[in-house]
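Asker: take a look and give me a structure for this.
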Amino acid sequence: MEEPKPLPQLPATRAGKVAAVALMVFLFAGLACNLRFAATAESLLPHAVTRAGLLDGTVSKELASRMADTPIAADAARVQRALGWLTLGDLGPRVREGCPGWLFLRDELNVYADGERHLAARAATVAAVQRELAQQGIALLVAVVPDKSRIEPQHLCSLYRPASLDVRLGDWSARLAAAQVPVVTLDAALRSVPGDAFFRTDTHWTQDGAGAAAQAVAQRIRAMDVPLGSSQPGYRVENRPAARRPGDLVRLAGLEALPPSWQPTPEVVTSRAYVHEAQAAASADDLFGDADLPNIAVVGTSYSTTSDFVPQLALALGTGVGNFAHEGAKFGGSAKAYFASAAYAQTPPKLIVWELDERDLQSPVEADDAVVVPQGHVKNATK
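Answerer: Sure, this is the predicted structure:
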């Protein structure tokens, strides 16, 4: 049998040589960046490397996650995201485009396995928190921020919102009402806004949307007959000129580094600045103004820290409102942190407004969702 002859070796072309050199430069640059990251990082591997972790892939997953933080990996990811958007209109795994210029968070459109069970568990947590607070003389009001895709369906175009999500707000409100927990859903208030209640390229409501929500919450608080106290709102309102407002959905899609003209159409908005003004002591004996502290505390998500929701709520009520919400907090994050804080232990309020996102109600339960009210050390002073 005749031995096979080797294939003819074609001479390397100039383009092939350039590609080979470029590939080598890229690989060596990646190696250098990875070595530098490994030398400067506190630790690449998890603190506890176990045999079980090696076998089930936990260690390799953690290593891959940490290596993804290297500069070259981050830069490559940004380039990939930019090329995906510019060539295919792709916004990545967490952002979806509805009508031209309107972006939505994919989390709002997810249908979770066991979603009803997760919602029921969270409702039970809220009911337990309300009972514990009532024993300490503190009222609770739950305010639910509806999905942007629920309030702005006319801007979804071909983007599909599952019909099974339509009953989510009603189910949540019914469960809390059955547990005698005061709740206000803000869908009606947001739909009454003359313009847009949400920004086009952001997950959050506009300043007018936040104002409508603040008015609805203030109306519900007055109906609860909670003592508001004597503190002043403490805000001065100033008009701001129209300016470009970058949206958090553009950042989540990884496109914020692109020139503005290459990004999804930016929004130009006219807004108001709510400038906080320190309050003077109520008397000579009250050097730190403790006697004039707010009777109302807000815990919640970034909706309570953006668009000036809390300042507008304070002005609608005519009294001070303490803001203990956190960016990035989900269902129980800021509530859990607030109940563990010195602010709650030393100066408890008369009312807590717990602001929640609709999209978090049916998502899988997390560790921060286990909110517990501390017992035995709260100084529920009369204000």
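Asker: CA only for contacts and neighbour counts going forward, please
Answerer: Will do.
Asker: endpoints of stretch 337-356, how far apart?
Answerer: Distance between the boundary residues of stretch 337-356 (CA to CA, to the nearest Å) amounts to 15 Å.
Asker: what are the buried residues along it?
Answerer: By neighbour count with 16 or more other CA atoms under 10 Å, stretch 337-356 contains the buried residues 337-339, 344-345, 347-356.
Asker: same thing with stretch 249-260?
Answerer: Neighbour-count burial for stretch 249-260 [16+ other CA under 10 Å]: 249-250, 252-256.
Asker: let's have these in CSV, adding secondary structure.
Answerer: Below are these laid out as CSV (DSSP: H, G, I helix; E, B strand; the rest coil):
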residue, secondary structure
L249, helix
V250, helix
L252, helix
A253, coil
G254, coil
L255, coil
E256, coil
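Asker: mind putting those residues into TSV with distance to S149?
Answerer: Output for the buried residues of stretch 249-260, formatted as TSV (distance: CA to CA, whole Å):
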residue	distance to S149
L249	14
V250	17
L252	17
A253	18
G254	21
L255	22
E256	23
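Asker: what strand or helix carries the residue nearest to L258 when sequence neighbours are not counted?
Answerer: Nearest residue to L258, sequence neighbours excluded (CA to CA, 6 or more residues apart in numbering): A82, at 7.3 Å. In this structure, A82 is located in helix 71-88 according to DSSP states H and E.
Asker: tell me what that helix is packed against?
Answerer: Counting contacts by 3 or more CA pairs under 8 Å, 6 or more residues apart in numbering; DSSP states H and E, helix 71-88 is packed against helix 14-40.
Asker: please generate a structure for the following sequence too, so the two can be compared:
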Amino acid sequence: MPTNKRSFPVAMMFLLGVSLPGAIGLSTTESPRLDSGVLSGSYQRIYESEFTQNMPLRNWAGATYRALTFALFNEAGPEIVIGDSDWLFTIEEFGNPAEEVAFASLVTAVRNELDSHGITLIPVVLPDKTRIYADRLPRPRSVAIETRYADVLNTLRALGFQAADLSDALAIEQAGGDTFMRTDTHWSPLGARLAAEAIADEAGIAGTGFVQFETTYDTETTFNGDLLPFVETGLWSDWVGVDRETLSRPVTVTNSSDSDLFGDQEIGIALVGTSFSARSEFNFAGYLQEATGLDLINLAVEGRGPFAPMQEALENGAINQIAPRFVIWEIPERYIHTRNLP
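Answerer: Below you'll find the predicted structure:
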């Protein structure tokens, strides 16, 4: 729904802001010769190219247009969906991934490889933000996507895994706060902590280690969500746009006074996954340490999805060299194609 930062008079000003540079661009664009290929369509392409080059304040006009569509229609670019109270969602969660992976076969192959080295695999599927905050969406998702998470859990359980249902842990009704960031694709520190605790409990590894960890929080600072650039309104942001969030960055450390504690300490967990695990401001790795009492090494990688980091860690021998007791494999739901599930 529109916020108090949007109004019809402001929107009309934006209309002028878009049309005026366009009119100037038209007046300064020379039409190409008609023998340039009218019938083939090259005439239009040449004219559009010259118009784009001649249009003044192109960046300003672009921001103005985004502000206009945001103010009037509560819409942005094709990459995101704007929900109630300016909650932003990636369009990736409304459909299947472009790349298909034989999910059950892949998980089974990884487990078999780790089993051969005495390592236990704990696959963890993260529910979509759109699933947890479905009440904020402007439109429903397809039935196949809505049932995907349950199908994934059923697949893992059929393979013999415990498969923690994180949709329960991240449910905002019981969390007492936001479990995902409003302007970002990722969970909040609260969501990461609740997920870590649920995973440790479900896998039976809660408090099994002997290392004491403690999490403290830095001063609250502005957080720029990764979905904000898609609704950037430039100089109009004081009137129309999405407000920034704040975040208190968590930091988990051992409170042991033994400086040599980790000199020969067994690595209990190797964490493999995506930016949900890799980005320090959400502290998923730290919360896992705190929940389990086990030392952890983080092999998660940003920007490569959940499958490539696991493949690389196995092929380069990183996991075998670390020789952890457990490998926690974090897999966001949106990377799994419904066609590969029963």
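Asker: on that earlier part again, neighbours around the aligned partner of the residue nearest to L258 of the first structure in the second structure, how many?
Answerer: Here A82 of the first structure is matched to A63 in the second structure, going by TM-score structural alignment. The tally of other residues near A63 of the second structure (other CA atoms under 10 Å) stands at 20.
Asker: and the residue nearest the centre of the first structure, helix, strand or coil?
Answerer: Residue closest to the average C-alpha location in the first structure (CA atoms, centre = their mean): G328, at 4.0 Å. Using three-state DSSP, the secondary structure recorded for G328 of the first structure is coil.
Asker: got the contact list for it?
Answerer: Counting by CA atoms under 8 Å, 6 or more residues apart in numbering, G328 of the first structure touches 301-302.
Asker: tell me the residue in the second structure aligned with it.
Answerer: So G328 of the first structure corresponds to G303, using TM-score structural alignment.
Asker: likewise for E97 of the first structure?
Answerer: So, by TM-score structural alignment, E97 of the first structure is matched to I82.
Asker: circling back to that earlier point, in strands, which of the buried residues of stretch 337-356 of the first structure appear?
Answerer: Under the assignment DSSP state E, those contribute 351-356 to strands.
Asker: isn't W87 of the second structure up against T183?
Answerer: Yes: counting by CA atoms under 8 Å, W87 of the second structure touches T183, with 6.2 Å between them.
Asker: show me what T265 of the first structure lines up with in the second structure.
Answerer: Under the alignment (TM-score structural alignment), T265 of the first structure pairs with D243 of the second structure.
Asker: measure that match to S85 of the second structure for me?
Answerer: Distance, D243 of the second structure to S85 of the second structure, by CA to CA: 10 Å.
Asker: S188 of the second structure now?
Answerer: Distance, S188 of the second structure to S85 of the second structure, by CA to CA: 17 Å.
Asker: have a look at these two and say which one is more surrounded.
Answerer: Between S188 of the second structure and S85, counting by other CA under 10 Å, S188 is the more crowded of the two (23 against 12).
Asker: now the counterpart of that one in the first structure: how far from V184 of the first structure?
Answerer: Aligned by TM-score structural alignment, S188 of the second structure pairs with T206 of the first structure. To V184 of the first structure, T206 of the first structure is 19 Å away according to CA to CA.
Asker: swap in A143 of the first structure?
Answerer: Counting by CA to CA, the gap from A143 of the first structure to V184 of the first structure is 5 Å.
Asker: comparing those two, which shows the higher neighbour count?
Answerer: Neighbours per residue (other CA under 10 Å) separate A143 of the first structure from V184, with A143 holding more: 23 against 20.
Asker: tell me the counterpart of the more buried one in the second structure.
Answerer: Aligned counterpart of A143 of the first structure in the second structure: V124 (TM-score structural alignment).
Asker: so its match: helix, strand or coil?
Answerer: Secondary structure assignment for V124 of the second structure (three-state DSSP): strand.
Asker: name the nearest residue to it, sequence neighbours excluded.
Answerer: Closest to V124 of the second structure by CA to CA, 6+ apart is E330, at 4.9 Å.
Asker: which ones are touching the one you found?
Answerer: By CA under 8 Å, 6+ apart, the neighbours of E330 of the second structure are 123-126, 271-274, 276-277, 306.
Asker: that one corresponds to which position in the first structure?
Answerer: Counting by TM-score structural alignment, E330 of the second structure lines up with E355 in the first structure.
Asker: please tell me how far its match sits from F309 of the first structure.
Answerer: Distance of E355 of the first structure to F309 of the first structure, given as CA to CA: 11 Å.
Asker: same question, A143 of the first structure
Answerer: 12 Å.
Asker: do the same with A280 of the first structure
Answerer: In terms of CA to CA, A280 of the first structure sits 24 Å off from F309 of the first structure.
Asker: repeat that for S261 of the first structure.
Answerer: 30 Å.
Asker: looking at the two, which has the bigger crowd around it?
Answerer: Taking neighbours as other CA under 10 Å, S261 of the first structure and F309 compare with F309 leading, 24 against 8.
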